[in-house]
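**Q** just a sequence and a predicted model for now, questions to come.
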Amino acid sequence: MAFDFISAQLAERKSQHLYRQTTAVQCQGRLIQYQQASLLNFSGNDYLSLAQAPELVTAWQQGLAQYGCGSGASALVTGYSDAHYALEQTIKEWLNVPAVALFNSGYSANQAVLKLLLGKQDLLIQDKLNHASLIEAGQYVAANMVRFRHNDMSHLEQRLSQGGENKLVISEGVFSMDGDQAPLAEIVRLTRQYQAWLMVDDAHGIGVLGPHGQGSLAQQGIHPQDCHIHMATFGKALGVAGAMVAGTVDLVDYITNFSKPYIYTTAMPPAQAVAIKASIELLQQQPWRQQKLLQNIATFKQAAQQEGIEIAPSETAIQPVIIGGNNATLALAQRLREQGFYCTAIRPPTVPPGSARLRVTLCSAHTTADIHALVTALAQGLAGNADAGMTNREFSNEQ
C-alpha cells in the first residue's frame, strides 16, 4: 500500500520510547494546569514571566480593539500596518540596528534567510548543535554546508579556510537544549579574518541577557555591525510570538524584495505587534525581571550542587539534567509530575542519542521554595535510579 512507511516509522518510534504526542494544558506560567492538576512549571520558555503580565494582556486587547484580529494580507499588500512600523522602530532603537524584517516564527525566519542568500558557490558553516530550523534549511539550499564541533573555534577556523564565494557562519547565542553560550567575540574575530558573514540566532538570549535585555551580542560586548544577520524570537522571554531578522538596510530591503516566505505569507496580526512592542518596553522598565531570573538560576545551580545532581555547564535559564536513556528519562519526568512538577523529557532526535534529558527551565516567577522543592524531588528520583544500579549518563545504550 502507498505510504506504508508512516505506520512503520511510528511503530519504531514507540518501540524506542521516542513517540511524541501533544499534551493539552489549560494555562501557562509559574503554574500549569495539566489533567486537572496544578503543577509547578519548569518546562516553559517564558523566562521573564511576561506572557501573563497584565500590561501585556491589556496591550493586546487594545490592539484588538483598534486593528481587529488579523492583518488580512501579506506585508506587501495590505498586511503591514502602522503597528508593525512602530514595532520595527522600537526594535531598531532597542538593539541599535539599522533595519528589521518581521516574521511569524523563528523557524520561518531562519529558513527564509538561508534560502534567500545562499547559492551553489557559497559555503555555509554551522555549529553542530544549531537549531533544527537552521540545519534543515542548510541541507536544502544549494550551498556547501559544513558543521563545526560545538563551540570549537579551532575547528571553525579549519572550516573557514575552505573555499566559497560567500561564507556564512551561523551560531546560536544560547543553545536551546544545553543552555550554554557561544564565544561570540572569537567567532566575530574569525569571520572578520576570513571575510565571512555572521548570523546569530538569539532566540533564547534576547530579553534575558545583556543590558536592557538586548541579548547575547550586547552581553558579550559585540557591536551590532559585527553581526550581519541577527535573528531573535518574541515567543520566549518576550512572552508573545513571532520573530525578527535585523541587519543592514540593504539586507532587509533584499528580504522584502526577494524572500518568498516574507512576500507570500500573511503578516502577523497588528494586535500582536502592539503586544510585542509593549513587551520590549516593559522589560526595559522592569529590570527586576532579569535580576530575579539570574537569582533563580544561581539558586538552582547551588541547590543542585549541594544535592550532588550533575547538571550541564550552563549559566542561563536552561539547566539540563542529562539522564541518557529514553525510557529512564520518561519515567523520571512522570515521577516528577506525580509530585507536582511539570518537567518535560527531551529525547532524540532533538538531542543526540544517549543524551535524553530533563530540560529544566527557570523563570522570574519561580520562588526560592519552588526551586528547592524541585531539586529535592530530582535528587530523590535520581537516587531511585541509583538504587536500581543506574545513575546520570549511564543509559547511552538505550537509543
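**A** Sure, I can see it. Numbers count the residues shown, from 1 in each chain.
**Q** use CA for all of it now, contacts and neighbours both
**A** Fine.
**Q** what helices and strands are in contact with the helix or strand hosting residue 39?
**A** Secondary structure assigned from DSSP states H and E places residue 39 in strand 37-41. Counting contacts by 3 or more C-alpha pairs under 8 Å, 6 or more residues apart in numbering; DSSP states H and E, strand 37-41 packs against strand 31-34, strand 341-342.
**Q** show me where the stretch 1-150 of the chain has strands.
**A** All strands of the stretch 1-150 of the chain, identified by DSSP state E, counting those that start in this stretch, fall at 31-34, 37-41, 99-103, 123-127, 144-148.
**Q** for residue 262, which of those strands is the nearest?
**A** Among those, the nearest to residue 262 by C-alpha to C-alpha is strand 99-103 (7.0 Å).
**Q** now stretch 221-229: buried residues?
**A** Under the neighbour-count criterion of 16 or more other C-alpha atoms under 10 Å, stretch 221-229 has 224, 226-229 buried.
**Q** ok, now stretch 187-204?
**A** For stretch 187-204, the neighbour count (16+ other C-alpha under 10 Å) marks 187-188, 190-191, 196-204 as buried.
**Q** which one among these gets closest to residue 273?
**A** residue 203 (17.3 Å).
**Q** sec struct for the closest one, please.
**A** Of the three states, residue 203 takes coil under DSSP: H, G, I helix; E, B strand; the rest coil.
**Q** can you tell me how far it is from residue 373?
**A** Using C-alpha to C-alpha, to the nearest Å, we find residue 203 at a distance of 29 Å from residue 373.
**Q** then residue 171?
**A** From residue 171 to residue 373 the distance is 35 Å (C-alpha to C-alpha).
**Q** so for those two, which sits in the more crowded spot?
**A** Neighbour count, other C-alpha atoms under 10 Å: between residue 171 and residue 373, residue 171 has more, with 26 against 17.
**Q** give the helix, strand or coil label for the more buried one.
**A** Recorded secondary structure, residue 171: strand (three-state DSSP).
**Q** wouldn't it be in contact with residue 182 here?
**A** Yes - taking C-alpha atoms under 8 Å as the definition, residue 171 is a contact partner of residue 182 at 7.0 Å.
**Q** included below, for side-by-side comparison, is a second structure:
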Amino acid sequence: MTTTLSQRLSAELAGLRDSGLLIRPRVLEAPQRARTHVGGVDVINLASNNYLGFADHPALKEKAAAYLREWGAGAGAVRTIAGTLRIHEDFEEQLAAFKHTGSALVLQSGFTTNQGVLGTLLQPGDLVVSDELNHASIIDGLRLTKATKKIFKHADPADLGRVLSENETDGLKLVVTDGVFSMDGDIAPLDRLVEVARKYGAVTYVDDAHGSGVLGEAGRGTVHHFGLQDSEDVIQVGTLSKAWGVVGGYAAGHADLRELLINRARPYLFSTGHPPAVVGALSAALDLVQQEPEFMERLWANTRFFKAELARLGFDTMGSETPITPVLFGETGAAFEASQRLLHQGVFAVGLGFPTVPRGLARIRNIVTAEHTRDDLDQALAAYERVGREMGVIGG
C-alpha cells in the first residue's frame, strides 16, 4: 500500500519524539539583545550569535530605515535580471575593501553561499579535502558536486598532507575548513593548513561564519588573524547574520571569483536580491566595527572573564578559544535538563546533543556578546554554579 503524506509525517515526528530529538524552538518576545524575553520572563541571553550586539543597534536600524525609504521594500527580481540596485554593488565593494580581497559577492545566506560557491568551483576530476567537523552547509554543498571528496582529521595539518599526497589529480585541489568551529569554539590552524595546501598546489577555502567580526583587525576574520588576507589562493566565505546582526552570506577572494559566481552560482542566479533595508543595516555594521573598536574589545573582555570563571567553578569548556563557550554535560538528557534548569533561573542557554554533536559530548553552547554587562555574566555564572552542583557536574 502506498504511504500517505499523513502517515509519513506522523511516523517521522513520532520517531523524533521517541528519540528525544524533536525541536520546539523557543520564541523571543523582545528584540535580540543580551537580555530578552522568553516565555514572558526576562532572561540573560547566552544563546544567540549576536556577538557585537548589532542586531538591535540604533545605527543599523537608522540606516536600514533610510534605505527602505529611499529604495523601497524589496529588490523586485533576481540580481541577474533586474534585482541589482546600486546599493548592492556599493556594499559589495565596501565588503571587498574590508576583507582586503579582489572582489566580493553577497548571496542570500551563509548556507546557500557554500552551495553556490562549491557548486560553481568544483567539477568532475577535481579533489576536495574537507575537515571532518565542517559545518553542515559545507557538507551539503559538497554533496551537490561531482568532485572526489576526502576527509582529513579535525584541524590536523599532518593528516591533510597525508590525504593530499595520496590523491593526485590534474584538476583543481580544494582544502575546505571552517575558520572557527561552531560547536567547540576552536580556531582552525589556518597558517599551517595553507602551508600544506600550497605544498600540494591546493587552494584553501575558509568558511568564516564565526570568525568575521570576532577575529582579526577590526573583525576582518580568521584569514586576517593569520595574516593571509592578501593571498589569492585563499577564498573566504561566511555569513552576514552573526556578528553583523542581519542576514546573508558572502564570498570574497580572487578578482575573477565574483564574475564567475554571478554567472554560475545557482542560489545567486535564482533568488531575489536582498531588500534595501538589509543592505543598509549591513553597510552600517561594517562602518561601526571599524569606527568603534570598543565592540570587539568588550566582546573579548567578556569572553575571557566568562571562561575563566566557568573554569574556576570546575566546568569543562572543551578547550574553546573564542566567544563560543561550550559547557560539557556528557549525555543529551543531562544537557537538555541543565538548559531547562538554567531557564528557570533566568538564563537562556540551549542544550545540544546527538546528532548535532557526538554521543557523550552533549553540551550547552554559550556565546557571550559585547553587549553583556558584568552583572549579566555574574548572574549567569551564579545560575550555572547552582545548576552544576544540583546535577553533580561540579563539586559541592
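**A** Structure's in. What do you need? Note that the structure is a prediction, hence the values are computed from the model and not measured.
**Q** drop the TM-score for these two in here.
**A** Once superposed, the chains reach a TM-score of 0.95 (TM-score structural alignment, normalised by the length of the second structure), with 388 aligned residues with a C-alpha RMSD of 1.4 Å.
**Q** so can I have TSV of the buried residues of stretch 221-229 of the first structure showing distance to residue 258 of the first structure and secondary structure?
**A** Converted to TSV, those look like this (distance: C-alpha to C-alpha, whole Å; DSSP: H, G, I helix; E, B strand; the rest coil):
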residue	distance to residue 258 of the first structure	secondary structure
224	24	helix
226	24	helix
227	21	coil
228	18	coil
229	16	strand
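**Q** from these, pick the one nearest residue 266 of the first structure.
**A** Checking those one by one against residue 266 of the first structure (C-alpha to C-alpha), the nearest turns out to be residue 229, at 22.7 Å.
**Q** what does the closest one align to in the second structure?
**A** Here residue 229 of the first structure is matched to residue 235 in the second structure, going by TM-score structural alignment.
**Q** so who does that match touch?
**A** Residue 235 of the second structure makes contacts with 203-206, 251-254, as judged by C-alpha atoms under 8 Å, 6 or more residues apart in numbering.
**Q** what of residue 68 of the first structure?
**A** By C-alpha under 8 Å, 6+ apart, the neighbours of residue 68 of the first structure are residue 271.
**Q** map it across to the second structure for me.
**A** So residue 68 of the first structure corresponds to residue 72, using TM-score structural alignment.
**Q** please apply the same query to residue 166 of the first structure.
**A** Matched by TM-score structural alignment, residue 166 of the first structure corresponds to residue 172 in the second structure.
**Q** so that match touches residue 124, yeah?
**A** No - the criterion here is C-alpha under 8 Å, and residue 172 of the second structure misses it with residue 124 at 9.6 Å.
**Q** run through the strands of the stretch 201-350 of the second structure in chain order.
**A** Under DSSP E, counting those that start in this stretch, the stretch 201-350 of the second structure gives strands at 203-207, 234-239, 249-253, 324-330, 347-348, 350-352.
**Q** which neighbouring elements make contact with the shortest one?
**A** Using 3+ C-alpha pairs under 8 Å, 6+ apart as the contact criterion, the elements in contact with strand 347-348 of the second structure are strand 41-45.
**Q** looking at residue 172 and residue 124 of the second structure, which one has more neighbours?
**A** Remark: of residue 172 of the second structure and residue 124, residue 172 carries more neighbours, 17 against 11, as counted by other C-alpha under 10 Å.
**Q** list the contacts for the more buried one?
**A** For residue 172 of the second structure, the contacting residues are 122, 125-127, 202-203, by C-alpha under 8 Å, 6+ apart.
**Q** now render the strands of the stretch 201-350 of the second structure as a markdown table, adding distance to residue 82 of the second structure.
**A** Below are the strands of the stretch 201-350 of the second structure laid out as a markdown table (distance: least, C-alpha to C-alpha, whole Å):
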| stretch | distance to residue 82 of the second structure |
| --- | --- |
| strand 203-207 | 29 |
| strand 234-239 | 24 |
| strand 249-253 | 20 |
| strand 324-330 | 40 |
| strand 347-348 | 43 |
| strand 350-352 | 41 |
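**Q** quick one, which of those strands is nearest to residue 183 of the second structure?
**A** Closest approach to residue 183 of the second structure among those is made by strand 324-330 (7.3 Å; C-alpha to C-alpha).
**Q** got the angle for the helix ranked longest in the second structure vs strand 324-330?
**A** Ranked by number of residues, the top helix in the second structure under DSSP state H is helix 294-313. Here helix 294-313 of the second structure points in a direction 20 degrees away from that of strand 324-330 (axes from the mean of the first three to the mean of the last three C-alpha atoms, to 10 degrees).
**Q** what helices or strands is helix 294-313 of the second structure leaning on?
**A** Contacts defined by 3+ C-alpha pairs under 8 Å, 6+ apart place helix 294-313 of the second structure against helix 374-390.
**Q** which part of the first structure matches the helix it packs on?
**A** Aligned using TM-score structural alignment, helix 374-390 of the second structure spans residues 368-384 in the first structure.
**Q** corresponding residues in the second structure for stretch 311-318 of the first structure?
**A** Under TM-score structural alignment, the counterpart of stretch 311-318 of the first structure in the second structure spans residues 317-324.
**Q** before we move on, what about stretch 137-145 of the first structure?
**A** Across the second structure, the stretch matching stretch 137-145 of the first structure (TM-score structural alignment) is residues 141-149.
**Q** for the matching stretch, buried residues please.
**A** 141-142, 145, 147-148.
**Q** corresponding residues in the second structure for stretch 251-261 of the first structure?
**A** Residues 257-267 of the second structure are where stretch 251-261 of the first structure lands, counting by TM-score structural alignment.
**Q** what sits up against the matching stretch?
**A** Identification of contacts with stretch 257-267 of the second structure by C-alpha under 8 Å, 6+ apart yields 80, 103-105, 107-108, 112-113, 115-117, 119-120, 251-252, 268-269.
**Q** quote the end-to-end distance of stretch 346-358 of the first structure.
**A** 6 Å.
**Q** buried stuff in that stretch?
**A** Per 16+ other C-alpha under 10 Å, stretch 346-358 of the first structure contains these buried residues: 346-348, 353-358.
**Q** what's that stretch aligned against in the second structure?
**A** Mapped onto the second structure using TM-score structural alignment, stretch 346-358 of the first structure covers residues 352-364.
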